[in-house]
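**Student:** 3D model of this:
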Amino acid sequence: MEYDGILLGMGNPLLDISAVVDQDFLNKYEIKPNNAILAEDKHLPMYDEMAAKPTVEYIAGGATQNSIRVAQWMLPFPGATSYMGSVGKDKFGEEMKKNAQDAGVNVHYYEDETAPTGTCAVCVLDGERSLVANLSAANCYKVDHLKRPENWALVEKAKFYYIAGFFLTVSPESIQLVAEHAAANNKIFSMNLSAPFICEFFRDPQEKALPYMDFVFGNETEARTFSKVHGWETDNVEEIALKISQWPKASGHKRITVITQGADPVVVAEDGKVKLFPVIPLPKEKLVDTNGAGDAFVGGFLSQLVQEKPIAECVRAGCYASNVIIQRSGCTYPEKPDFA
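**Tutor:** This next block holds a predicted model:
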């Protein structure tokens, strides 16, 4: 099988500004623990405040880009992954490109001249992360960039696609183009619920893309929000995963729903049945931060999916990748995986 460019991701490339904060900091900026939100005006001063902290780290991030980097790390094939999104023409954009290319990802960024590269404040308290994204240039992605021959070639070459739900806030038109291409060409299209606010406030574009999704990823909070928004009147994650998997479909593939629940088992709904897969236990003292845990899970999962491994093996790889990531700061990993 030809692995060159087999997996394509599209999303919001963000430079993570990661630092350990205290409860007062979260209170000051009205940030809930373990949540992901878009920055409002009241949040803007926090970026400088975090940049001034002695513990600050800069890491190439953005949900989809994280997953694609992790998938590439776990794949024994150089150049297996590609990625598109929008950055600014600035040093952060250059830094991000270098970081992604060093990770072996073939990045085709749209470079916006009007806005700086997007950043994401990663506020770490007791190992839990809260994300506040200031999209900036990431918000400027244009479908015209996707349609350029050299970029559309990446779409045609790929057989698997992954897009985090966050991209629904930026370019639903690009998502639909790729989704329809996947359905028409018998390829695999997957997305992530990504955050409660996506399910609540971007319900229409999410529902438009849903029939094309062969895999739906998410965590238990997002799944419960999805259920509430759709009036399902259940908080039972297994039930919700099943209902999502049975949503009407636009392509010939069945849909598989994969919901992570932190330290609790991973829920997989497929063919009208639910299976639970235990995660790798980790003593509390080994937890560094949960930033990128869900992204890493998806990356690990996709690394096996593109090799046509069974779902159980995809989940095992996802659990392995997230276990590695939560023992390190940000979505970073050692030079080589030891996943056997």
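**Student:** could you use CA atoms for every contact and neighbour count after this?
**Tutor:** Noted.
**Student:** tell me the buried residues in the host helix or strand of Ser322?
**Tutor:** Using DSSP states H and E, the secondary-structure element containing Ser322 is helix 311-325. Residues 311, 314-325 are the ones in helix 311-325 that count as buried (16 or more other C-alpha atoms under 10 Å).
**Student:** tell me what it is packed against?
**Tutor:** helix 293-305 (3 or more C-alpha pairs under 8 Å, 6 or more residues apart in numbering; DSSP states H and E).
**Student:** the helix it packs on - contacts with which helices or strands?
**Tutor:** Helix 293-305 is packed against helix 63-74, strand 215-219, helix 311-325, with contacts defined by 3+ C-alpha pairs under 8 Å, 6+ apart.
**Student:** out of those, which is closest to Thr225?
**Tutor:** Of all those, strand 215-219 sits nearest to Thr225, with 10.1 Å by C-alpha to C-alpha.
**Student:** relative to helix 293-305, how tilted is the closest one?
**Tutor:** Relative orientation of strand 215-219 with respect to helix 293-305: 150 degrees, computed using axes from the mean of the first three to the mean of the last three C-alpha atoms, to 10 degrees.
**Student:** for the protein, just list every one of the helices.
**Tutor:** Remark: helices of the chain, listed N- to C-terminal, are 23-28, 45-51, 63-74, 91-102, 143-147, 149-157, 172-184, 196-201, 203-209, 220-229, 237-245, 293-305, 311-325; assignment by DSSP state H.
**Student:** to check against the first, give me the structure of this:
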Amino acid sequence: MPAKIVVIGSLNMDLVTRAPRLPRAGETLIGESFATVSGGKGANQAVASARLGAQVSMVGCVGSDAYGEQLRGALLAEQIDCQAVTAVEGSSGVALIVVDDNSQNAIVIVAGANGLLTPEVLASFDAVLQAADVIVCQLEVPMQTVGYALKRGRELGKTVILNPAPATGPLPAEWYSAIDYLIPNESEVSALSGVPVDSLESAERAASQLMAVGAGKVIITLGAQGSLFAHGQSFEHFPAPKVKAVDTTAAGDTFVGGFAAALAAGKSEADAIRFGQVAAALSVTRAGAQPSIPLLSDVQAFAAS
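**Tutor:** Alright, predicted model coming up:
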């Protein structure tokens, strides 16, 4: 049986515009295209884990609007268990995304129904958590819910992964003991550690700062520079596969989902990181969030080429 992964987090409808560049404050640009695409960090990571070989359950909230039905339907189409995706009154979460000609993006998120994923809602699906091998969380749902999920995951003896996105400052100190793998990107690790990250050397300093306050194993995703795996006194750099980027949206989510799927399937940490990096590299060669996430067969073919 495939490894079981439970993703606790957000489901958003992404409203994606492409423009020559990102707008400056007060500026109006003429866009090149517009699309609505199922997204949200939680849902993206669930889809990535499912496409990359895992058996996945999603825990989250959607609104009573048309977006809610579409978001749930997109997960069901990936054979993701949605018994813990709860419909609540009001609007679903949305993300307003602008992608420029250099494939960089700027994103504004409105939580909507994601803000109603409370610890009480999560507790009502404890059987789903108990059935998991790996629990994956992010920060697009209420912080108290994330804290509850991390603590409960540790109580149940599960492998716990936190992708601290979006991060605006340090994490609660008591969280670190419940996290097996902390996976931030450059901007997130800068916010968490207070160390500006723009190189491998500064990434090592930031990881050291996080481990000094209680973090165990830290994987910093560095875009085209690959990733840095920090644990104990060791630092290991994994260069990124070379590809031509079209859209970086959901690349980090694809890495997290791929890493989780590979780790849950029994791969070593290093092999799981490499697997996640190939999946993320393939995702940036395609537009959109969930539409860009590759299949297991795509990753296997790329690795064999």
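**Student:** make TSV out of the helices and strands packed on helix 293-305 of structure 1 and add distance to Ala80 of structure 1.
**Tutor:** Shown next, in TSV, are those (distance: least, C-alpha to C-alpha, whole Å):
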stretch	distance to Ala80 of structure 1
helix 63-74	7
strand 215-219	19
helix 311-325	17
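**Student:** ok, now which ones touch the equivalent of Ala113 of structure 2 over in structure 1?
**Tutor:** Matched across to structure 1, Ala113 of structure 2 falls on Ala137, judged by TM-score structural alignment. For Ala137 of structure 1, the contacting residues are Ser86, Val87, Gly88, Asp112, Thr114, Ala115, Pro116, Thr117, Gly118, by C-alpha atoms under 8 Å, 6 or more residues apart in numbering.
**Student:** in structure 2, which of the residues you listed remain in contact?
**Tutor:** Contacts from the contacts of Ala137 of structure 1 that recur in structure 2, judged by both residues aligned by TM-score structural alignment, their matches' C-alpha atoms under 8 Å, are Ser86, Val87, Gly88, Asp112, Ala115, Pro116, Thr117, Gly118.
**Student:** the helices of structure 1 into CSV, with extra columns for distance to Leu125 of structure 1?
**Tutor:** Rendered in CSV, the data for these read as follows (distance: least, C-alpha to C-alpha, whole Å):
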stretch, distance to Leu125 of structure 1
helix 23-28, 7
helix 45-51, 13
helix 63-74, 20
helix 91-102, 25
helix 143-147, 38
helix 149-157, 39
helix 172-184, 33
helix 196-201, 20
helix 203-209, 30
helix 220-229, 19
helix 237-245, 26
helix 293-305, 15
helix 311-325, 16
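**Student:** picking up where we left off before, any chance of the contacts of Ala137 of structure 1 in CSV, with distance to Lys273 of structure 1 and neighbour count too?
**Tutor:** Below are those laid out as CSV (distance: C-alpha to C-alpha, whole Å; neighbours: other C-alpha atoms under 10 Å):
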residue, distance to Lys273 of structure 1, neighbour count
Ser86, 39, 28
Val87, 41, 32
Gly88, 45, 22
Asp112, 45, 21
Thr114, 49, 11
Ala115, 47, 18
Pro116, 46, 20
Thr117, 43, 28
Gly118, 40, 24
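**Student:** now intersect those with the strands, please.
**Tutor:** When DSSP state E is applied, the contacts of Ala137 of structure 1 are split such that Ser86, Val87, Gly88, Asp112 fall in strands.
**Student:** can you tell me what the first one aligns to in structure 2?
**Tutor:** In other words, Ser86 of structure 1. Using TM-score structural alignment, Ser86 of structure 1 sits opposite Cys61 in structure 2.
**Student:** without its sequence neighbours, what residue ends up closest to its match?
**Tutor:** Of all residues not flanking Cys61 of structure 2 in the chain, Thr86 sits nearest, at 4.7 Å (C-alpha to C-alpha, 6 or more residues apart in numbering).
**Student:** surely the one you found is in contact with Gly68?
**Tutor:** No. Using C-alpha atoms under 8 Å as the test, Thr86 of structure 2 is too far from Gly68 to be in contact (9.6 Å).
**Student:** between the two, which one's more packed in?
**Tutor:** Gly68 (26 against 19; other C-alpha atoms under 10 Å).
**Student:** just checking, the more buried one touches Ser92?
**Tutor:** Yes. The pair Gly68 of structure 2 and Ser92 qualifies as a contact (C-alpha under 8 Å) at a distance of 5.7 Å.
**Student:** which neighbouring elements make contact with whatever helix or strand Gln83 of structure 2 lives in?
**Tutor:** Applying DSSP H and E as the criterion places Gln83 of structure 2 in strand 81-87. Secondary-structure packing of strand 81-87 of structure 2 (3+ C-alpha pairs under 8 Å, 6+ apart): strand 55-62, helix 66-76.
**Student:** tell me what angle it forms with helix 41-51.
**Tutor:** Orientation of strand 81-87 of structure 2 against helix 41-51 (the same axes, to 10 degrees) gives an angle of 170 degrees.
**Student:** so how far is stretch 44-59 of structure 2 from its chain's centroid?
**Tutor:** A distance of 11 Å separates the centroid of the chain from that of stretch 44-59 of structure 2, by C-alpha atoms, centre = their mean, to the nearest Å.
**Student:** now the most centrally placed residue in structure 1. Nearest residue, chain neighbours left out?
**Tutor:** Among the residues of structure 1, Ala63 comes closest to the average C-alpha position under C-alpha atoms, centre = their mean, at 3.2 Å. On the basis of C-alpha to C-alpha, 6+ apart, the spatially nearest residue to Ala63 of structure 1 that is not a chain neighbour turns out to be Asp295, at 5.8 Å.
**Student:** from Asp295 of structure 1, how far out is Tyr83 of structure 1?
**Tutor:** With distances taken as C-alpha to C-alpha, to the nearest Å, Tyr83 of structure 1 is found 15 Å from Asp295 of structure 1.
**Student:** cool, and Arg148 of structure 1?
**Tutor:** Here the distance between Arg148 of structure 1 and Asp295 of structure 1 works out to 28 Å (C-alpha to C-alpha).
**Student:** how many other residues sit next to Leu52 of structure 2?
**Tutor:** Using other C-alpha under 10 Å as the criterion, Leu52 of structure 2 is surrounded by 27 other residues.
**Student:** correction: Ser10 of structure 2
**Tutor:** If you count neighbours by other C-alpha under 10 Å, Ser10 of structure 2 ends up with 32.
**Student:** that one against Gly63, yeah?
**Tutor:** No. At 11.6 Å, Ser10 of structure 2 and Gly63 do not qualify as touching, with contact defined as C-alpha under 8 Å.
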